[in-house]
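> Kindly generate the corresponding structure for this input.
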Amino acid sequence: MEPSLIIQIVLMIAVFYFLLIRPQQQRAKKEKAFEAALKVGDKIITKSGIHGKIAEMNEDTIVVETMAGKIKMEKSAISSELSAKLGAK
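You can find the predicted model right below:
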């Protein structure tokens, strides 16, 4: 193998790492920290657009209290905390 070919392969791997793999890992880490910081009483928005308040929490699931009633869903279905969005305005 020529040294220039090896250098091109190494550069391609580095580009894939910094443009694809690393940002995805950072996003996943940020999402886990967000899920861990949730607590009962937080007002939230789910990824499907449902607004509500956390009524109960387990390790992986939550119960969201909405105007229509209570809905049990996965923690990963939460998009953002409503009070965080209101505080940003």
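
> make it CA atoms for all contacts and neighbour counts henceforth
Fine.

> Helices of the chain, residue ranges please.
3-16, 22-37, 82-88 (DSSP state H).

> closest one to residue 50 among the ones you listed?
Nearest to residue 50 among the helices of the chain is helix 82-88 (11.0 Å), distances taken as Cα to Cα.

> For the helices of the chain, give me JSON lines that also has distance to residue 46.
Output for the helices of the chain, formatted as JSON lines (distance: least, Cα to Cα, whole Å):
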{"stretch": "helix 3-16", "distance to residue 46": "31"}
{"stretch": "helix 22-37", "distance to residue 46": "12"}
{"stretch": "helix 82-88", "distance to residue 46": "10"}
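
> Proceed likewise with the subsequent sequence, for comparison:
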Amino acid sequence: MFISEAYAQAAPPAAGTDSGMGALGGLSGMLPLLLMFAVLYFIMIRPQMRRQKEHKAMIEALAKGDEVVTSGGLLGRISKLGETFVSIEVASGVEIQIQRAAVVQVMPKGTLK
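As a prediction, this is how the structure comes out:
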């Protein structure tokens, strides 16, 4: 039992424990984490930010008479515009009020007949 402890104390230091290699070893350990973050940024975060900008621009460009689809799937024509709400005519004489953010898509003119 005492002999094996003596051999362990006399063993040479493990490879890669030099002061110069220690700093490089820490950086190379962080490299996979940095690469994963970069991949997630370009695959998920950046396209989502682009879609948000496009949706915001579409919401700001809404005008009376535009034919729109809501997040609930309703198709109608904008009859009144407010700061945060929009009135949509979904049938002759039937108007509903929704939030501007609930408008998902502006349809081409003539979609509603």
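
> ok so, going back, turn the helices of structure 1 into TSV, columns for mean neighbour count and distance to residue 54 of structure 1.
Converted to TSV, those look like this (neighbours: other Cα atoms under 10 Å; distance: least, Cα to Cα, whole Å):
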stretch	mean neighbour count	distance to residue 54 of structure 1
helix 3-16	11	39
helix 22-37	12	12
helix 82-88	10	11
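
> Between the ones you listed, which one is closest to residue 45 of structure 1.
helix 82-88 (6.2 Å).

> Now do that closest one: which elements does it pack against?
Secondary-structure packing of helix 82-88 of structure 1 (3 or more Cα pairs under 8 Å, 6 or more residues apart in numbering; DSSP states H and E): strand 43-46.

> contacting residues around the strand it packs on?
Contact with strand 43-46 of structure 1 is made by 51-54, 77-83, as judged by Cα atoms under 8 Å, 6 or more residues apart in numbering.

> In PyMOL, how would I select just the buried ones from those?
Buried residues among the contacts of strand 43-46 of structure 1 (16 or more other Cα atoms under 10 Å), as a PyMOL selection:
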select buried, resi 51+52+53+54+78+79+80+81+82
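
> Select, from the contacts of strand 43-46 of structure 1, the two members most distant in space.
The distance between the two most remote of those (Cα to Cα) is 17.1 Å, for 77 and 83.

> Mind checking which of the contacts of strand 43-46 of structure 1 are in strands?
Using DSSP state E, 51-54, 78-81 are the members of the contacts of strand 43-46 of structure 1 that sit in strands.
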